[in-house]
Every structure is written in structure tokens, then in C-alpha cells.
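J.: Sequence and predicted structure are below.
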Amino acid sequence: MVSRYLILETSHRIGTVALAVDGAIVAERRLDEARRHARDLVPAIQELLRGQSWSARELDGVVVSSGPGSYTGLRVGLMSAKTLAYATGCALLAVPTFEAIREQAPGAGPNVDVIADAQQNHVYVQRFGTNPEPLMILPLEMWLESALAWNVAVTGPGLETLADRMPPGLAMLPEAYWHAKPAGLLGVSLPRIQLGERDDPFAVEPLYLRVSSAEEKWAQLHPRPAQQAIQTG
């Protein structure tokens, strides 16, 4: 008996919706930056399902990128995935975006760093391979020193803005590997699917190490009473 999955990748400004049967992608559709809102994502999902003559209730699972990435895009993708999983009872599998990007780059060497621009001269970085490191935020120069010392290969959306700051001795993977794709998300989730694992729709949240710039600005404009006392005391 075949298993059917919906895959949502909205961590990047260009999102992707895909359908898979067992371990193979059977349909895929890209969404431009203007179509990552919930009101646009849902019709795109419906169109893709109709194209395969599937109904939402025939899905065995929803695989969704959980970040880091576009704050708004991740929230929209996760909200849609959680709602669908709750409504249909299918499995929800949230995949860290950097793990999917690493999955797409086999044979890249013993150590691969996936990076994203964290602004203010910092990067999100996670190292995979023989010397793994967890997801963290580091000053750009500190990370570059470590990356050169460990002779890593670099990939990830951060190269869109930071490629020209990479030193000559640092290997960068081709641009085709910089962003998470449905095949990468599916590849990471398949072992969990085979074990019958699933995530709790009420517990899954976007993977972030700090608040968004919008929330930072809000906090500055609306300090808590304790903060006001410190500032005015």
C-alpha cells in the first residue's frame, strides 16, 4: 500500500508545494514571494491535490520546513501544515530547514556548514559531518575562522548575501544546493515516517534562536514595566 505526503517548503522567499508517493516526488509547484500568505498557499495545495486526483483526507502525512528561514513564510507554512494534520488526522513531520539542505548535498566532504544571514554581521550556522555542531548564531568573522580551520564546504541561503565575503580558501557548494527543496525535506523525514513517528501539531513552532526584527522593534516601542523602571530609574 502506497503512502501519500504533502510537502511544504516556505522558509525561502520562493516557496514550494509538492506531493510525494512513498519516497518519490510526483508533483511540485513553486510559489513566488507574493504567494506565501495563507490565503494563497491553501489554493495552491488544493490545485496540486486536484492534479493528482487526491483528497486531503487521503494524505498519510504533511512534511513541513520548520526553519530557520523567512519568519513570515515559516509561520504560514507551519500554520497550514498543523491545521491540515489536525483536521485530517494525518501525521505531521516538521523538518529543520538546515537538515534538509544538508540532505541535498551528498558527497560534499567530511564537514558541511549550512548558513543563513542573521543580520548585524552574524550568521545562523549548523555544522554537519565528522565534527558536528548544533544550530547557533555566531559573529561572521568568528564563524569564518572556524570554517577555514575545519576545511568545511559551505552551503545555505546565507550565501545569497554573503558569498562575496567568503575567503578564497573556503569551498562553496553550487547555488542549486543553497535552499531547501521538497526532496531534501522528504529525505530527512523518511526514517521517522518508517518508524511511525509524528510531531504534535500543538507543540511545533518555527525554529528560531532569537525574535524577529519586527518583534525587536515592538519590544523597543512597548517596553515591559520592569524595563521602563530600569530605564527611568
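T.: The structure has been received and is ready for your questions. Numbers count the residues shown, from 1 in each chain.
J.: going forward, measure contacts between C-alpha atoms and count neighbours the same way
T.: Noted.
J.: Doesn't Asp40 belong to a helix?
T.: Yes. Under DSSP: H, G, I helix; E, B strand; the rest coil, Asp40 sits within a helix.
J.: what ranges do the helices span in the chain?
T.: Applying DSSP state H to the chain gives helices spanning 38-51, 71-88, 97-103, 140-149, 159-162, 182-194, 213-221, 225-232.
J.: try this one next to it:
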Amino acid sequence: MRLIIEQGHPGQRQMALDEAVLILLSHDLVEETVRFWNFSPTTLSIGRFLSVRDWVNLDLLEKYKVPLIRRFTGGGPALHDERGEITWSVALRTGSVESAYQQIGEALVRSLKIMGLEGIFTPINDVVVNDKKVVGMAGAQRHNAVIVHGTFMFNTNLSLMSLIKVPKPKEMERGSASARVTNLSSLLGREVKREEALNALMKGFSEVFPLSQGELTTLELELARQLSYKYTNDKWTFLR
């Protein structure tokens, strides 16, 4: 299984690349893949089926000049702090998104344990420590292929969680985004650096998946280039 480690790229490139990997894996043209990467600049992403008006504080988004990207996967809004989180994506040949969540949840719990934290995978798609969410994930399926991606918040600027609005019924049920979410630095009482977080992810995922270092193919990069237009198009971003 291929392991790819990258630095930061704009959100449209990152979403297009994940979509390209899923499409090509569904045609058996690439390997199953684990990719660790991040958004640059800091970006807010929103799930495919959510309303921007209901879930995004557009005034603050404009104030802080944070780009907004609509994912091709479901799930809620996610803050991608370029200096405080690692985004990961896992592309598998598997029966369902839910079974992928379970495998990846185990890898994330092992990664947290390496850092001295007891994480719990809470179905459908969260990992929590001390009842605080530290990882969320979202997925999509195409034929026999699944991709799941999510965040690993090692030192996310939690004040930027105010970019996320929670509709009133959801807020009454779950609380505000800032109240439910934390980062690893806050849990450990010290500043966690990217290198430490990345090493923990590589070790934890290697205990669940048979990883070997790989590279992106020309086919993936070209398809991602073609798909990236969608993620800069307001018709897609403000679809709902």
C-alpha cells in the first residue's frame, strides 16, 4: 500500500487530487493509498451536502481571508490550519465507507496512543479524547473504491473554529464547534510540532496498513489538474 507525504498546497489542488485518486483506484489504475498533507493557506472545507449559509460564518471568513472549499465527500465543516493540522486521506478497495471508517479509526487511535493519549473511535466517524473531538472524517465511494479523509489537529488555532456556524437544532443537540473540538497541544499541555504528529501518524497507520513509500503518478496529477477547476467554481462552492 502506497504512502505519500506532501507539504501544503491550495485546497482546490488537494480536493481534486483526492477525487482523482478515488476515480483511478475504482478503475484499478493506481494503488491503495495513504496520503499525509495539508492545506496552504489555511482553509475551511464544507461537506458536499451542507448549506454554506447554515454552516459557515461568511462575515468572519471574509474578515480573516480564509478560502472556502466544498468537498466531494459528505460530513460537516472542517478547519484546516496550515500550521496546526495534518490532513490525511486513505483510498481503499473495500465494501463500504463505514468499514473504512473503522479501519482508519483504529489507525488514528494507535497514532494517539504513541503520543500518550487514549483516543476512542466513536461511530460513525469521530475520534475523541476525554469527550473532545480531535479527529473527524468524511468519505465517498465509487464502485469498489472508497476514499476517506480527515484532520489530525495537533496545534490548530481553535479561535478560528468561530468560522463554523452550527444550525440551532444541531447546536442544542451537540453544542458549538469550539466547545466540542480540541487539539493535541491542549490535551498534552505542551506545544506539539508537525514532525512529532507526522511521525505518530506514520507509525500508527503502519500498524494497520502495510505501507511503503511511493509517489503520485503522472496520470493522477493530470486528472487532478483537470478536476481542480470545479473547486474554484462558485457554482460548486455555493451549490447549497
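T.: Thanks, I have it. Note that the structure is predicted; figures quoted are calculated from it, not measured.
J.: Mind checking the TM-score on these two?
T.: Put the two chains on top of each other and the TM-score (TM-score structural alignment, normalised by the length of the first structure) is 0.27; 115 aligned residues with a Cα RMSD of 6.3 Å.
J.: Tell me which of the helices of the first structure sits most buried.
T.: Counting by mean count of other Cα atoms under 10 Å, helix 97-103 has the highest mean neighbour count of those, with a mean of 25.
J.: Tell me which other helices or strands that one touches.
T.: Where contact means 3 or more Cα pairs under 8 Å, 6 or more residues apart in numbering; DSSP states H and E, helix 97-103 of the first structure is packed against strand 111-119, helix 182-194.
J.: out of those, nearest to Glu216 of the first structure?
T.: Closest of those to Glu216 of the first structure is strand 111-119, at 12.9 Å (criterion: Cα to Cα).
J.: The closest one to helix 140-149, inter-axis angle?
T.: Between strand 111-119 of the first structure and helix 140-149, the angle comes out at 170 degrees (axes from the mean of the first three to the mean of the last three Cα atoms, to 10 degrees).
J.: buried set for strand 111-119 of the first structure?
T.: 111-118 (16 or more other Cα atoms under 10 Å).
J.: Between which two of those is the distance greatest?
T.: Farthest-apart pair in the buried residues of strand 111-119 of the first structure is Asn111 and Ala118; separation 21.3 Å (Cα to Cα).
J.: Switch the helices and strands packed on helix 97-103 of the first structure over to JSON lines; also include distance to Ile101 of the first structure.
T.: Formatted as JSON lines, those follow (distance: least, Cα to Cα, whole Å):
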{"stretch": "strand 111-119", "distance to Ile101 of the first structure": "7"}
{"stretch": "helix 182-194", "distance to Ile101 of the first structure": "6"}
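J.: To Val63 of the first structure, which of those lies closest?
T.: With Cα to Cα as the criterion, Val63 of the first structure lies closest to helix 182-194 of these, at 7.0 Å.
J.: Need the residues that contact the closest one.
T.: 7-9, 16-18, 23-25, 63-65, 93, 95, 97, 99-104, 198 (Cα atoms under 8 Å, 6 or more residues apart in numbering).
J.: hmm, back to that, turn the helices of the first structure into a markdown table, including distance to Arg127 of the first structure.
T.: Compiled in a markdown table, those are given as follows (distance: least, Cα to Cα, whole Å):
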| stretch | distance to Arg127 of the first structure |
| --- | --- |
| helix 38-51 | 32 |
| helix 71-88 | 22 |
| helix 97-103 | 9 |
| helix 140-149 | 9 |
| helix 159-162 | 15 |
| helix 182-194 | 16 |
| helix 213-221 | 25 |
| helix 225-232 | 36 |
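J.: Figure out which of these is closest to Arg30 of the first structure.
T.: Ranking these by proximity to Arg30 of the first structure (Cα to Cα) places helix 38-51 first, at 9.3 Å.
J.: Going by contacts, tell me the helices and strands next to the closest one.
T.: Under the contact definition 3+ Cα pairs under 8 Å, 6+ apart, helix 38-51 of the first structure sits against strand 15-21, strand 24-31, helix 71-88.
J.: Could you say which one of these comes nearest to Ala153 of the first structure?
T.: Ala153 of the first structure lies closest to strand 15-21 among those, at 25.0 Å (Cα to Cα).
J.: helices and strands around whichever strand in the second structure runs longest, which ones?
T.: For the second structure, the strand with the greatest residue count under DSSP state E is strand 132-142. Where contact means 3+ Cα pairs under 8 Å, 6+ apart, strand 132-142 of the second structure is packed against helix 11-26, helix 97-114, strand 126-129, strand 145-153.
J.: Point out the most buried one among those.
T.: Greatest average neighbour count among these goes to strand 145-153 (a mean of 25), per mean count of other Cα under 10 Å.
J.: Next SSE downstream of that one?
T.: On the C-terminal side of strand 145-153 of the second structure, the nearest following helix or strand under DSSP states H and E is helix 168-174.
J.: which other residues reach that following helix?
T.: Residues from elsewhere that reach helix 168-174 of the second structure, judged by Cα under 8 Å, 6+ apart: Arg180.
J.: next structured bit after that helix?
T.: Sequence-wise, the next helix or strand downstream of helix 168-174 of the second structure (DSSP H and E) is helix 177-180.
J.: List the buried residues in that next one.
T.: Across helix 177-180 of the second structure, burial judged by 16+ other Cα under 10 Å covers Ala177.
J.: who wins for proximity to Leu79 of the second structure among the helices and strands packed on strand 132-142 of the second structure?
T.: Taking Cα to Cα, strand 145-153 is the member of these nearest to Leu79 of the second structure, at 8.3 Å.
J.: contact partners of that closest one?
T.: Strand 145-153 of the second structure has contacts (Cα under 8 Å, 6+ apart) with 18, 22, 25-26, 78, 80, 84-97, 100-101, 134-141, 182-184.
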